[in-house]
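[1] Here is my input, please return the structure:
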Amino acid sequence: MRATLLTGLLTERPRPRIVADWRHAHWLAVGTVCLGAFLGQLTASITSLVFPALEHSFQVNFAAVEWVALAYLLVLVALLAPIGRLSDVVGRKTMYLGGFALFALASAGAGLADSLLQLVVCRAVQAVGGAMMQANSVALVARGVPERHMRTALGIQAAAQALGLALGPTLGSLLVAHASWRWVFWINVPIGLLGLLAGWYLLPRTQRPCDRPAPAPAPGSGERRFDLLGLVLLAGASTALLLGLSSASGLPLPWWAVVGLLLLSAVLAVALARQEQRADRPIIPPGLVNTPGIRAGLVVALIGYLLLFCPLVLGPVMLVATGTPATTAGLVIAALPAAFAVAATVGGSLLPRSLSDAGRCRLGAAVAGAGLVLLALLPVGPPTSAAPLAVAGYGLGLLLPANNTLMMRSIPAESSAVGGGLVNMVRSLGTALGTALPVLAVHLAGPAVGGRTVLVLLAAVAALAHALG
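    So this is what the prediction gives:
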């Protein structure tokens, strides 16, 4: 009975014939994936706005509250690649819909949390649902639209992410000011349920009609085993790195513990690289990572999201320190993701048709770097900060969709979910670093000096992305 129920849940249902027969049905699938992209980035950007309210509500310091964001990102980084591999077996549509359901359920629990620990645990569960969605989003888009529309579809998905990022600061500040921090999490519930319903009817099957979830290999059967050690090493390395950075940012740990955590992260990263070389089914397949265009593309993706999220976390701190109201700061910061959305959807049409995706990557990195340099040099304030943020966002809107297109075209179709999981894993690692580094800089040098130092470093990193593009 249980086996029958499980098989029923894991067997994908086809779309209604009226949807499947429509010649533009692939755009409905892209729209459904955009709901998940919007929800994931709305959650990422809106959460930082509730940090002060959580400090007051739970009577803890900023470094402790930071783990409301970092716990989500750590679980996401650890699970994206293995869930991508599992999705190639179980079915990407099945995993994607399950992610919507779990995300909505965990969001409801986060809004009901009575302690910081409960909230962090709910965020970790929420991240499992987020990983189930994100590990499959790029693959669902890349394999669900005709080749000639891939860059446009990935650009629309990136624009949905940018829209979530743009609305997060403004919506978060309004909810905290006029309702409660709990609504920052509860607002995810109706969006998640809408995505679940849309995905059920609009996403195509990713299993063949005869497919069934593969049974686990019997002991001694000789079938390749899941890389559990690789998963543990990946989770350990990323956790030690972010915990070390957070400890240096104000968590009550001695200096030697911070150094030890950073060294442990490096040791575990080396061990992970060696483990993946000999594992039967590696979490991060070396052959795929070493495919021409993939390794550099993954580095550029990490840099791109580091450049995107650092200003989103750092900007409100720098603006509020100059006396700018929180709601105004949210509107100013929204200039970056708003420009990102414009560039990702229609900005590319202003460029010559002959410009390749690699050329778009290099141009986008150069424009983003110029915006960050301007942001570091100009006085901090609503009139002077909005334009550089928009320039940086426009450059990133050219860079990231083109880079994703280059990578997905290089990934074999049978590994599309694994490849998509890798893309989203480095994106989430870039997001996590973009959350932790500004907190560290502000803790060590204050909003003005620390913030400008980080912006100069980001401009240098943008130059590296330009060289790799």
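[2] C-alpha from now on. contacts and neighbour counts both.
    OK.
[3] burial measure for R353, as a count.
    Applying other Cα atoms under 10 Å, we find 8 residues neighbouring R353.
[4] Next, the structure of the following sequence, for comparison with the previous one:
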Amino acid sequence: MRKWLPLVAVCLGTFMLLVDVTIVVVALPDMAGSLRTSFADLQWVMDVYALALAALLLGVGSLADRAGHRQVYVAGLALFALASLACGLATGPQALIAFRGLQGIGGAAMLATTTALISSIYHGRDRGVAFGAWGAVSGAASAAGPVMGGLLTEHLDWRWIFFVNLPISVLAIVMTLRFVAAAPPRRGRGVDVPGLAAFTAAAGGATYALIKGSDHGWTSAATLGVFGLAAAALVAFLLIETRREQPLLDLKLFRRASFSGLMAAAVLLSVAAFSYLAYTSLWLQSVRGMGPVAAGLTCLPMSAAAFVVASLAGRFLHDVSPRWTIGGGLLLIGAGAFLQATVDAGSTWTALVPGLAVTGVGVGIATPMLASAAMASVAPERAGMASGAVNTARQLGNALGIAVLGVVFHAGLAGALRDHGAGAVADPSATADALAGGQAGAVVAQAGPAQRELIGQLVHEAFAAGLRQTFLVSGVLGVLGGLVALALVRRSAAPARPPQQQAQAAPPVPAARG
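    Next up is the predicted model:
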């Protein structure tokens, strides 16, 4: 059993940082009340964390390849713990958002190194088992976040969703230092700072424009200007990377259709499986009147299915071509979203359960192979880059997905209010803003006694319409990701290495036909 203790150390950090992507979902209404701000403003509490992960994973992965994966992983754990403490002590929304960004930096250092550590520690069949366990933890963590957040928020306080990270971080640091061997650092020319800055500007600008576009107007100079800056930063990033001897991301990797398919699948998996959870939680709490625990437990079918299936998939499907596991998993994720799109004004939480369970199965099948297939596509000295690339794609998908689906959800709310609220709602757009901000109760309470029942029914209709559109878009993106994976992804051997490197390299993951 001792040989699996390094895996436990790595999985502790992985679980913690991925839980924190979604653990705030059911706590946002309580946060908004405590900090005297709106649910909509606190969207940045979710996005800034995912954005920091996405923007910095490539740079931290490159740094880890040079400084050592264990060293960077432990440093990330320490920063994550300190930032979690600061988040729990925050007294205003701006401070909370800033500390969540720092938490994301620590999370990036952890996430960029986890799969590289597993790949260097385990070989052959053990590697397949290890990636299966890591995939089970990864798949279940994001889905378990709302459950844990609900329990901590309702029985303690929303601040405990951050305080709980402290003992876990200490345990993970102790286990890593004791059981994970430190590899000697490699000499290099340092991190690609210009590339990192350009990529961060591109990702941050696009996310900001998507979140604030409905406020400023999609054709306003401010929105178009930020989109333009994001596009210019992306072009600059591509130009920088083609001219660097040691780039942040080797663009030549994208010449291989399989690698490109893996990156597209990683983005679409996060969008289709997880990005709608914030709006589901808003409906359950502000319209259906559920508490944080009950709202969080609604996600239990997804979490349980993802954990069980990923454990089995890592053990029994590691010889299956990744196009079938990743592609099939994404098709199931899309099907799960379509099942949830049956929600209507009279629906309760039970309407979501079948779709969440199917989605969890898809996540459990796709997640383990997504990581191992990316690692198998590069030489060991590029392990940090491959790990950073696939995890960047997932977290960028989550950040952009929350923003994009937020636009879809708001449009569905406003459209339903215009269609069904003629005469009852003076300003559908303003009312949609209030509903999206978690103010459903206030909207109904402000109506006159004669109209209160009508407005209440209208609120239910609007939320159902917004959620249906959100689930439909998620379903389409899940199916699209599945088709891309089936068309492009293949099991591929790592790039050729010089003989002396081949002698030192770990045995490859067993190949599969297809």
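[5] Quick TM-score on the pair, please.
    Scored against TM-score structural alignment, normalised by the length of structure 1, the superposed chains reach a TM-score of 0.86; 433 aligned residues with a Cα RMSD of 2.3 Å.
[6] where's G395 of structure 1, which helix or strand?
    Following DSSP states H and E, the helix or strand that holds G395 of structure 1 is helix 382-410.
[7] if you skip the residues just before and after it, what's nearest to the alignment partner in structure 2 of T328 of structure 1?
    Taking TM-score structural alignment, T328 of structure 1 has A294 as its aligned residue in structure 2. Closest residue to A294 of structure 2 in three dimensions, ignoring its sequence neighbours and counting by Cα to Cα, 6 or more residues apart in numbering: G150, at 7.2 Å.
[8] wait, doesn't the one you found sit right on C299?
    No: at 10.5 Å, G150 of structure 2 does not count as touching C299 under the criterion of Cα atoms under 8 Å.
[9] Please pull up the equivalent of A108 of structure 1 in structure 2.
    For A108 of structure 1, the equivalent position in structure 2 is taken to be L85, counting by TM-score structural alignment.
[10] That match: what's it in contact with?
    Shown in contact with L85 of structure 2 (Cα atoms under 8 Å, 6 or more residues apart in numbering): 162-163, 166.
[11] and what of L268 of structure 2?
    When contacts are counted by Cα under 8 Å, 6+ apart, L268 of structure 2 is found next to 394, 397, 477-478, 480-481.
[12] which one in structure 1 is aligned with it?
    With TM-score structural alignment as the criterion, L268 of structure 2 matches I303.
[13] which one in structure 1 is aligned with the residue nearest to A294 of structure 2?
    Aligned counterpart of G150 of structure 2 in structure 1: S173 (TM-score structural alignment).
[14] So what's the gap between the strand or helix carrying its match and the chain middle?
    S173 of structure 1 is part of helix 150-178 when elements are defined by DSSP H and E. When C-alpha coordinates are averaged (Cα atoms, centre = their mean, to the nearest Å), helix 150-178 of structure 1 and its chain have centres 12 Å apart.
[15] the inter-axis angle of it versus helix 382-410?
    Here helix 150-178 of structure 1 runs at 140 degrees with respect to helix 382-410, directions being taken by axes from the mean of the first three to the mean of the last three Cα atoms, to 10 degrees.
[16] Average offset of helix 150-178 of structure 1 relative to structure 2?
    Compared with structure 2 after fitting, helix 150-178 of structure 1 has a mean deviation of 2.3 Å; criterion: mean Cα distance after the TM-score superposition for structure 1.
[17] Now the element after that helix, going C-ward?
    Using DSSP H and E, the first helix or strand after helix 150-178 of structure 1 is helix 183-186.
[18] how about that next one, which residues of structure 2 does it hit?
    Mapped onto structure 2 using TM-score structural alignment, helix 183-186 of structure 1 covers residues 160-163.
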